[in-house]
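Q: No sequence on hand, only this structure:
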């Protein structure tokens, strides 16, 4: 599998797990409209989710990750 596709799948999985978990958690704590719950969960998940990307280097294409909880980039 190409690293671009791996990055796309990892980005989707990271966002979706945080979105569903955040929506359920916020839904238990607050009684808001479902559209407002989805919007708040989507914003929170897009900020908190790790970002993956495929980077071309001299030795080949590598999968890199950036997250707000770690400093700098991490190679996978």
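A: Perfect, thanks for sending it. Everything quoted here is computed from the prediction, not taken from an experiment.
Q: rest of the way, CA atoms for contacts and neighbours
A: Noted.
Q: where exactly do the strands run in this protein?
A: For the chain, applying DSSP state E gives strands covering 51-57, 60-66, 73-75.
Q: so can I have TSV of those showing distance to residue 13 and mean neighbour count?
A: Formatted as TSV, the strands of the chain follow (distance: least, Cα to Cα, whole Å; neighbours: other Cα atoms under 10 Å):
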stretch	distance to residue 13	mean neighbour count
strand 51-57	11	16
strand 60-66	14	15
strand 73-75	18	12
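Q: Below is an additional structure, to be compared with the one above:
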């Protein structure tokens, strides 16, 4: 699997990890209806999920991560 694909899958997994619980809380526990739980879950997930970026550097292909809860930009091994 290429590092570009891994970066995409990491982004997807991070987004889903925040989207599903937030959507469940909004839809079931707070009894919101229609599209509001999905909209709120999308906004929360977009803000809280880590961002992964694939870059070609002089040392080779690398994946970097930026997240609200981690200071700075980290390289993913």
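A: Received, thanks. Here the structure is a predicted model, which is why all the values come from computation and not from measurement.
Q: quick one on the thing from earlier: would you convert the strands of structure 1 into CSV that also reports distance to residue 36 of structure 1?
A: Converted to CSV, the strands of structure 1 look like this (distance: least, Cα to Cα, whole Å):
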stretch, distance to residue 36 of structure 1
strand 51-57, 24
strand 60-66, 28
strand 73-75, 33
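Q: Show me the one of these that comes nearest residue 43 of structure 1.
A: Closest approach to residue 43 of structure 1 among the strands of structure 1 (Cα to Cα): strand 51-57, 14.4 Å.
Q: post-alignment, the closest one versus structure 2, mean distance?
A: In the superposition with structure 2, the average deviation recorded for strand 51-57 of structure 1 is 0.8 Å (mean Cα distance after the TM-score superposition for structure 1).
Q: That strand versus strand 60-66: what angle between them?
A: 150 degrees (axes from the mean of the first three to the mean of the last three Cα atoms, to 10 degrees).
Q: Go ahead and name everything in contact with strand 51-57 of structure 1.
A: 3-4, 7-8, 10-11, 61-67 (Cα atoms under 8 Å, 6 or more residues apart in numbering).
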